[in-house]
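1. okay, predicted coordinates and the sequence, questions at the end:
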Amino acid sequence: MKQMMKQTIQRFQYTFQGCRWMLNKDSKFLQHIVMAVAVVLLNIILGIDSIQFALTMTAVFLVIITEVMNTAIEYVVDLVTDEYHDLAMKAKDVAAFGVLLAAIYALMIAAIVYLPYMM
């Protein structure tokens, strides 16, 4: 049992290392985490229902996940080439566009959920 617990902790070591790299490399990632906490607190304060809570959290996590994937793509592209290459630029730009789409979705969900509380 003790060995299995140690192996499980070791497996998560790489996951936490990835989180540290995200926090060190990308200041936007920390902003996303702060926003996620703010959304949870706002949801609690407003007393929104479980469906709205799930929608807002899905939107927040979609932005965080796409930001993580964008950073992973940037790392891989940078690994492959140090020189400017049109395909490298396209890969990075398309990944960044994915983050933008997720952010637009999050804004749409925020408008749907929170605007009625403001009126």
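-> Here it is on my side, so go on.
2. only C-alpha atoms for contact and neighbour calcs from this point on.
-> Will do.
3. list the residues that contact V77.
-> The contact partners of V77, by CA atoms under 8 Å, 6 or more residues apart in numbering, come to 88, 91-92.
4. put this next to the previous one:
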Amino acid sequence: MKSEAKGLSRLWFASKYSWRGLVAGFKTEPALRQEIIALLIILPVICWLDVSPAERAILLLSTLLVLIVELLNTAVETAVDRIGHDYHELSGKAKDLSSAAVLIALCGAAASWLIILW
């Protein structure tokens, strides 16, 4: 279903849908809740650290990337579950691949933090 909204109206509706997605994910996905809470704790730490603006940006972006990938993982899992709960090799593969993407994002964020803080 394509929206007919244009300009600022389209931006308003897109923002509303995005917020609705964040709220839905927060309510139903424990991993997403944990990552949002971690982000809220990490944000003041990023501001407090004595690092360059570029390093601060890397720390923030690597942390946000984890949240972004987790949202995409949740979207893949939701779409696969919508198709059916019966086991299918391709459904399992899609879920495993999106889960692996979260793991890689977490490892990248951890590596960024270790490199900058060391």
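-> Done, it's in. Bear in mind the structure is a predicted one, so any value in this text is a computation, not a measurement.
5. ok, back up a step: closest one to G47 of structure 1 out of the contacts of V77 of structure 1, please.
-> K92 (39.2 Å; CA to CA).
6. tell me the counterpart of that closest one in structure 2.
-> Under the alignment (TM-score structural alignment), K92 of structure 1 maps onto K95 of structure 2.
7. then E67 of structure 1?
-> When structure 2 is aligned by TM-score structural alignment, E67 of structure 1 is paired with E70.
8. how close does that match sit to L49 of structure 2?
-> According to CA to CA, to the nearest Å, E70 of structure 2 and L49 of structure 2 sit 26 Å apart.
9. the more surrounded of these two?
-> Neighbours of E70 of structure 2 and L49, each counted by other CA atoms under 10 Å, are more numerous for E70; the result is 24 against 11.
10. pretty sure that one sits against V102.
-> Yes: between E70 of structure 2 and V102 there is a contact under CA atoms under 8 Å: 5.9 Å.
11. what is in contact with those two at once?
-> Joint contacts of E70 of structure 2 and V102 (CA under 8 Å, 6+ apart) do not exist.
12. tell me where structure 2 has strands.
-> Using DSSP state E, structure 2 contains no strands.
13. for the lengthiest helix in it, buried residues please.
-> The longest helix of structure 2 (DSSP state H) is helix 53-83. Residues of helix 53-83 of structure 2 classed as buried by neighbour count (16 or more other CA atoms under 10 Å): 55-56, 58-60, 62-67, 69-77, 80.
14. and if you look at stretch 112-119 of structure 1?
-> So, applying 16+ other CA under 10 Å, buried residues of stretch 112-119 of structure 1: 113-114.
15. do stretch 86-104 of structure 1 as well
-> Neighbour-count burial for stretch 86-104 of structure 1, counted by 16+ other CA under 10 Å, picks out 88, 91-92, 95-96, 98-99, 102-103.
16. quick one: which of those residues is nearest A38 of structure 1?
-> Of all the buried residues of stretch 86-104 of structure 1, A103 has the smallest distance to A38 of structure 1: 15.6 Å, by CA to CA.
17. which ones are touching the counterpart of H32 of structure 1 in structure 2?
-> Counting by TM-score structural alignment, H32 of structure 1 lines up with E35 in structure 2. By CA under 8 Å, 6+ apart, the contact set of E35 of structure 2 is 66-67.
18. also the one 5 residues further on?
-> When contacts are counted by CA under 8 Å, 6+ apart, L40 of structure 2 is found next to no other residue.
19. what inclination does the single longest helix found in structure 1 have with respect to helix 50-80?
-> Using DSSP H to define each element, structure 1 has its longest helix at helix 86-118. Using axes from the mean of the first three to the mean of the last three CA atoms, to 10 degrees, the interaxial angle of helix 86-118 of structure 1 with respect to helix 50-80 works out to 160 degrees.
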